[in-house]
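Visitor: Could you work out the structure for the sequence below:
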Amino acid sequence: MSGLLILRQEVVADGGDSSTLERDARRGRIVRLTAGAYVRADEWAALTRAEQHGARVHAVVPRLGPDTFVSHESALALQGFPLLGEWPTRVHVVSRGRPRTKVSSTVHRHAVALRNDETSVVQGLPVVLPRRAAVDVVRRRDLRGGAVVLDHGLAVGAFSRGDLEGVLAEHGRAQGSRRAAASVAFADGRAESPGESISRAAMHSAGLTRPELQARLPAEGSLVGFVDFWWPCCGVIGEFDGEVKYRDAAMRAGRTAEQVVVEEKLREDALRALPGVRTVVRWGWAEALAVEPLLRKLARAGVC
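Guide: Next up is the predicted model:
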């Protein structure tokens, strides 16, 4: 990531004219991340939002001095976590010995306690470990936002539930601890996407019967498939349909989008034919984010 950066000091050291950088920034050829640090506009546009935030981290943090650690959302961005909503415009760090929080246009310095065993090095930068960064982030997010972060961390093995509970026990007096504890208790590493996480949170908040996650159908015998959500009480299968399975070439594994759609239809027909299955309910990002459309679909199917 740091290889993307164009640094004024390196341009000058190589005999270049630093004034051309600002001129190119005004013309839209490069993007200014912070004073003296830029990225080519075409390379910037090709990055995901998380990668763009990671580039900001690499532009800002090396200038902040010793005993400064990338934290909160910024630490999660460097370690491949998803986030519900936009990534922050400021880089989040923890600076040891700082008596109070300080916020500038580019940096949010948190005044919080940090132990040596809560840090590591990622992409050459000193970074707060995922378990600590995740708990700090979900203190300020609702259940949906917390589930997106924590489900992912559990799924990829970045931490265990015990790790998260240990952080809560160590820093239990911090603001938002009750909210974080609720998110930790709710988190489930069986969720395979942020869309599944926010859908499950919507179901939980609405008081719906808790579904089985990634259920094998049928439970015994020849496998037809694993489903995102399964309510055996009413014979309802729930599937979150993210567009990535149709657009991502790696996930299509050489198949066209049309082939993926046909295979999904055949799979759904086979699931509907199983004993005990009444119906299959599908939804996407728009319905999961709006919540009510998702709940109406489930109610019509008989989930309560």
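Visitor: C-alpha only now, for contacts and for neighbours.
Guide: OK.
Visitor: can you tell me how far residue 228 sits from residue 245?
Guide: To residue 245, residue 228 is 14 Å away according to C-alpha to C-alpha, to the nearest Å.
Visitor: So if I had to pick from these two, which one is more boxed in?
Guide: Neighbour count, other C-alpha atoms under 10 Å: between residue 228 and residue 245, residue 228 has more, with 22 against 15.
Visitor: In the helix or strand containing that one, which residues are buried?
Guide: Using DSSP states H and E, residue 228 maps to strand 225-231. For strand 225-231, a neighbour-count test (16 or more other C-alpha atoms under 10 Å) marks 225, 227, 228, 229, 230, 231 as buried.
Visitor: repeat for stretch 90-103
Guide: 90, 91, 92, 93, 94, 95, 96.
Visitor: Next, the buried residues of whichever strand or helix holds residue 148.
Guide: Using DSSP H and E, the element containing residue 148 is helix 143-156. Under the neighbour-count criterion of 16+ other C-alpha under 10 Å, helix 143-156 has 143-155 buried.
Visitor: and residue 70, what does it touch?
Guide: Applying C-alpha atoms under 8 Å, 6 or more residues apart in numbering to residue 70 gives the contacts 57, 61, 91, 92, 93, 94, 125, 126, 127, 128.
Visitor: er, residue 206 actually
Guide: Residue 206 neighbours (C-alpha under 8 Å, 6+ apart): residue 295.
Visitor: I'd like to know how far it sits from residue 238.
Guide: Residue 206 is 16 Å from residue 238, where distance means C-alpha to C-alpha.
Visitor: if we can go back for a sec, turn the buried residues of helix 143-156 into a markdown table, including distance to residue 108.
Guide: Below are the buried residues of helix 143-156 laid out as a markdown table (distance: C-alpha to C-alpha, whole Å):
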| residue | distance to residue 108 |
| --- | --- |
| 143 | 24 |
| 144 | 24 |
| 145 | 20 |
| 146 | 20 |
| 147 | 24 |
| 148 | 23 |
| 149 | 20 |
| 150 | 22 |
| 151 | 26 |
| 152 | 25 |
| 153 | 24 |
| 154 | 27 |
| 155 | 29 |
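Visitor: Let's compare: structure for the following, please.
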Amino acid sequence: MLEHVADPLGIILRRDALAVGFNDNHLARARRDGSIVRLRQGLYVLGSSWASADPATRHRMLVAGVLRLYRNTVAASHQSACVLQGGPMWGLELSHAHVTNLAGVGERRAARVTHHRGECRVGDLTRSEGLWVTSPLRTALDTASLAGRDAGVCVLDWYLNRGLVTRHELGVGLDRKVDWPGSLPLQLAVRLCDARSESVGESRTRLLCVDRRLPLPDLQFEVFHPSGRLAGRTDFAWPAYGLLGEFDGVGKYTRTRRLGETVVDAVLREKAREDLLRELTGWRMIRFVWADLDTPAATAARIGRAMHRAAA
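Guide: A predicted model of the protein is given here:
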């Protein structure tokens, strides 16, 4: 049974299967009946494991298998390391496993693996479950250098918000990469990142304000009772315009549900919180959803109208 050759993720290396008595005919039959799925040459995963995996887990399977194939000659890097470290996936190219060759050679893209060449210094690498992975600082900068401005800022925001890197460390790391490809877009992403953003949606909303020349919001704005007790926080606030803002992501109400609380209960509690914050401040509230980010001109106009009404 091939299940006995698989690791906890369901990964099977061809060389391991051959070593215990299977052959290529066994593997071919298993592929045809769906027992295994071929990820690349020499690398398979149990069909049941693959079918039940979400996109992040599927990428982890590919990366973990590739690292086992190459043993200790490469480290997971760039967006693959970001996924392994739990970072955001929005806007990242994840069809390939991204690795950096520890010998500093090789720059190619083949068989679902992108090989990067780059000097790895002390502190650039860490071990995770027996495999080499670039450090959070190196990962954040490498990923942002490839991802484009918006996705890069979302990645940098996440690493800053989780306390995995500091702005000072980003600056030092950026100085080391000044001659690397992608360094100019990376410099812009570093200038725009903000540790206070708690989600991709919040980061992208902030960047929409940058692009549309709207006043930048205060982030994680705190509202207090007259007694000084904290009443709540909002994702955004424009105090000069008397406007509060919230980003309602897909998982917001499920993620913040309390023990024994239904989604409806969570929505009603959020509505009561919003009413309280508006009552305490006398300000308006504007809410954003993912679809708003796909229509930046319309969303910017909506923010502008809300500012005008709130300031009137």
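Visitor: Could you report the TM-score for this superposition?
Guide: Remark: TM-score between the superposed chains equals 0.90 [TM-score structural alignment, normalised by the length of structure 1]; 302 aligned residues with a C-alpha RMSD of 2.3 Å.
Visitor: how about the helices in the stretch 151-300 of structure 2?
Guide: Taking DSSP state H, counting those that start in this stretch, the helices of the stretch 151-300 of structure 2 run over residues 167-176, 183-192, 200-211, 252-255, 263-281, 290-293, 296-311.
Visitor: Does the third one pack against any helices or strands, and if so which?
Guide: Taking 3 or more C-alpha pairs under 8 Å, 6 or more residues apart in numbering; DSSP states H and E as the contact definition, the neighbouring helices and strands of helix 200-211 of structure 2 are helix 149-161, helix 290-293, helix 296-311.
Visitor: what's the counterpart of residue 59 of structure 1 in structure 2?
Guide: Superposed on structure 2 with TM-score structural alignment, residue 59 of structure 1 falls opposite residue 65.
Visitor: need the contact list for the nearest residue to residue 268 of structure 1 once chain neighbours are set aside.
Guide: Nearest residue to residue 268 of structure 1, sequence neighbours excluded (C-alpha to C-alpha, 6 or more residues apart in numbering): residue 280, at 7.5 Å. Counting by C-alpha under 8 Å, 6+ apart, residue 280 of structure 1 touches 236, 237, 238, 239, 268, 272.
Visitor: change it to 6 Å
Guide: 236, 237, 238 (C-alpha atoms under 6 Å, 6 or more residues apart in numbering).
Visitor: And residue 303 of structure 2, what's its match in structure 1?
Guide: Correspondence of residue 303 of structure 2 to structure 1, assessed by TM-score structural alignment: residue 298.
Visitor: Distance of the residue lying closest to that match once chain neighbours are set aside relative to residue 210 of structure 1?
Guide: Distances taken as C-alpha to C-alpha, 6+ apart place residue 281 nearest to residue 298 of structure 1, at 7.1 Å, with adjacent residues excluded. Distance of residue 281 of structure 1 to residue 210 of structure 1, computed by C-alpha to C-alpha: 16 Å.
Visitor: any idea what residue 195 of structure 2 aligns with in structure 1?
Guide: Aligned against structure 1 by TM-score structural alignment, residue 195 of structure 2 finds its counterpart in residue 189.
Visitor: hang on, isn't that match packed against residue 153?
Guide: No: if you go by C-alpha atoms under 6 Å, residue 189 of structure 1 and residue 153 don't touch, sitting 7.4 Å apart.
Visitor: Nearest spatial neighbour of the residue nearest the centre of structure 2, chain-adjacent residues omitted?
Guide: By C-alpha atoms, centre = their mean, structure 2 has its centre lying nearest to residue 88, at 0.7 Å. Setting aside the residues directly before and after it, residue 88 of structure 2 is nearest to residue 155 in space (C-alpha to C-alpha, 6+ apart), at 6.2 Å.
Visitor: how about the one you found, what's its match in structure 1?
Guide: Using TM-score structural alignment, the partner of residue 155 of structure 2 in structure 1 is residue 149.
Visitor: Same check on residue 220 of structure 2?
Guide: Alignment note (TM-score structural alignment): residue 220 of structure 2 maps to residue 214 of structure 1.
Visitor: who's in contact with its match?
Guide: Counted by C-alpha under 6 Å, 6+ apart, residue 214 of structure 1 has contacts 226, 227, 228.
Visitor: What of residue 107 of structure 1?
Guide: Residue 107 of structure 1 is in contact with 90, 91, counting by C-alpha under 6 Å, 6+ apart.
Visitor: Helices of the stretch 1-150 of structure 1, residue ranges please.
Guide: Using DSSP H, counting those that start in this stretch, the helices of the stretch 1-150 of structure 1 run over 8-13, 19-26, 41-46, 49-60, 72-78, 130-138, 143-156.
Visitor: now the ones you listed as a markdown table including distance to residue 35 of structure 1?
Guide: Converted to a markdown table, the helices of the stretch 1-150 of structure 1 look like this (distance: least, C-alpha to C-alpha, whole Å):
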| stretch | distance to residue 35 of structure 1 |
| --- | --- |
| helix 8-13 | 9 |
| helix 19-26 | 10 |
| helix 41-46 | 16 |
| helix 49-60 | 9 |
| helix 72-78 | 19 |
| helix 130-138 | 27 |
| helix 143-156 | 31 |
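Visitor: Of all the ones you listed, which one is nearest residue 195 of structure 1?
Guide: Residue 195 of structure 1 lies closest, by C-alpha to C-alpha, to one member of the helices of the stretch 1-150 of structure 1: helix 143-156, at 8.1 Å.
Visitor: between that closest one and helix 161-170, how big is the angle?
Guide: Interaxial angle, helix 143-156 of structure 1 versus helix 161-170 (axes from the mean of the first three to the mean of the last three C-alpha atoms, to 10 degrees): 130 degrees.
Visitor: now for helix 143-156 of structure 1, which elements pack on it?
Guide: Counting contacts by 3 or more C-alpha pairs under 6 Å, 6 or more residues apart in numbering; DSSP states H and E, helix 143-156 of structure 1 packs against helix 194-205.
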